[in-house]
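S.K.: sequence first, then the predicted structure:
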Amino acid sequence: MFQQMNYSGEKIKDYELLSKQLEALSDGETNQTALLANASSLLNQFLDEVNWVGFYLSDSNELVLGPFQGLPACIRIAFGKGVCGAAFSENKTQRIADVHQFPGHIACDAASNSEIVIPITSNNEVIGVLDIDSPIYDRFDATDQEGLEKFVTQLEKHL
């Protein structure tokens, strides 16, 4: 059963708690949409200074918008295009301090200035990405990257 817990303000401990909350929300659930919807909501509630949190999922030869929190977003992104497409195609987290300097950046929300995108895998195949945007330049640091990658690893156990 999910129980709301208070965060301590210590990033590493708070990311550990976040993963525990995700596990409690996901326990026994098999519906991908429900899992991703709760995951995006949990992250949106947890993270400060973000304006979009959500998922893009592989569909044929492109990424398609999945569950998210924030303003309406781009619906389809070609593999290899923008930060999301790069993370998917390279199967590598993209932590971008200034999205306006990223070649081929897709500006779904003009207020976004930094972004982190983490690939999601199932059976050793990339199936989508977690995308988080911020209006703050250089919002995401190495601790955020590590904590969010662990969050995605926890999520992958249920997909």
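M.R.: Received, thanks.
S.K.: from now on I want contacts and neighbour counts done on CA atoms only, so please keep to that.
M.R.: Fine.
S.K.: give me the number of residues near V64?
M.R.: Neighbours of V64 under the rule other Cα atoms under 10 Å: 17.
S.K.: I meant to write P103 there.
M.R.: P103 sits with 10 neighbouring residues when counted by other Cα under 10 Å.
S.K.: please apply the same query to E10.
M.R.: 8.
S.K.: try N123
M.R.: Using other Cα under 10 Å, N123 is surrounded by 8 other residues.
S.K.: distance of it relative to E156?
M.R.: 10 Å (Cα to Cα, to the nearest Å).
S.K.: ok, and here's another one to check against it:
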Amino acid sequence: MKAQLYSDLLRQAQAITEGESNLIANLSNISALLYDAIDDINWLGFYLADSNEELVLGPFQGKVACVRIPFGKGVCGVGAKTQQTQCVKNVHEFEGHIACDSASNSEIVAPIVVNGKTVAVLDIDSPSIGRFDHEDAAGFQKIADFCSNLNWQK
């Protein structure tokens, strides 16, 4: 059932970005699409890599968020640095967790990699401990992989 949801969301993401070259517009619509379709989440968005190996807040849905996160710090920074999906059942047990919203208890970070370089991460938070599993991680990573095909030219 989850696999079908993520497959449907991937197709919708492809449809809403088709023919549009503006990266911010596309990431904005993708974050709105996902936030609206996924239950039991309280934040979903993108952090974009800058030239200093730091993530900077990008398009998102949810409460005010941390603006900058260094590579290797917190769940987002670890995902960016390792280029591996992070699926954290309880963020309070994650060493170095950065608490942007105290209501968040579990998190997935899916890296977006272009030509071997992390250009962004897709970050999803939930107020529920254990909200995400391997199916969620795989589904979000497929969407992140699709995002790597968007226009990342600056």
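M.R.: Thanks, I have it. Source: prediction; values computed, not measured.
S.K.: show me what contacts F140 of the second structure?
M.R.: The contact partners of F140 of the second structure, taken as Cα atoms under 8 Å, 6 or more residues apart in numbering, are Y6, A110, L122.
S.K.: for the first one, which non-adjacent residue is spatially closest?
M.R.: The reference is to Y6 of the second structure. Among residues not flanking Y6 of the second structure along the chain, G139 sits closest, at 5.2 Å (Cα to Cα, 6 or more residues apart in numbering).
S.K.: could you confirm that neighbour falls within a strand?
M.R.: No. Assessed with DSSP: H, G, I helix; E, B strand; the rest coil, G139 of the second structure is helix; it does not lie in a strand.
S.K.: what does it align to in the first structure?
M.R.: Using TM-score structural alignment as the criterion, the counterpart of G139 of the second structure in the first structure is G147.
S.K.: that match against K13, yeah?
M.R.: No. Taking contacts as Cα atoms under 8 Å, G147 of the first structure lies outside contact range of K13: 9.4 Å.
S.K.: now the strands for the second structure?
M.R.: 43-49, 54-62, 68-70, 86-88, 106-114, 117-126 (DSSP state E).
S.K.: possible to save those as JSON lines with distance to A144 of the second structure?
M.R.: As requested, these are exported to JSON lines (distance: least, Cα to Cα, whole Å):
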{"stretch": "strand 43-49", "distance to A144 of the second structure": "10"}
{"stretch": "strand 54-62", "distance to A144 of the second structure": "14"}
{"stretch": "strand 68-70", "distance to A144 of the second structure": "19"}
{"stretch": "strand 86-88", "distance to A144 of the second structure": "13"}
{"stretch": "strand 106-114", "distance to A144 of the second structure": "5"}
{"stretch": "strand 117-126", "distance to A144 of the second structure": "6"}
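S.K.: so which of the ones you listed comes closest to T17 of the second structure?
M.R.: Of all those, it is strand 54-62 that lies closest to T17 of the second structure, at 14.5 Å by Cα to Cα.
S.K.: find the centremost residue of the first structure, please.
M.R.: L130 (2.6 Å; Cα atoms, centre = their mean).
S.K.: map that one onto the second structure.
M.R.: Checking TM-score structural alignment: L130 of the first structure goes with L122.
S.K.: how near is its match to I108 of the second structure?
M.R.: In terms of Cα to Cα, L122 of the second structure sits 8 Å off from I108 of the second structure.
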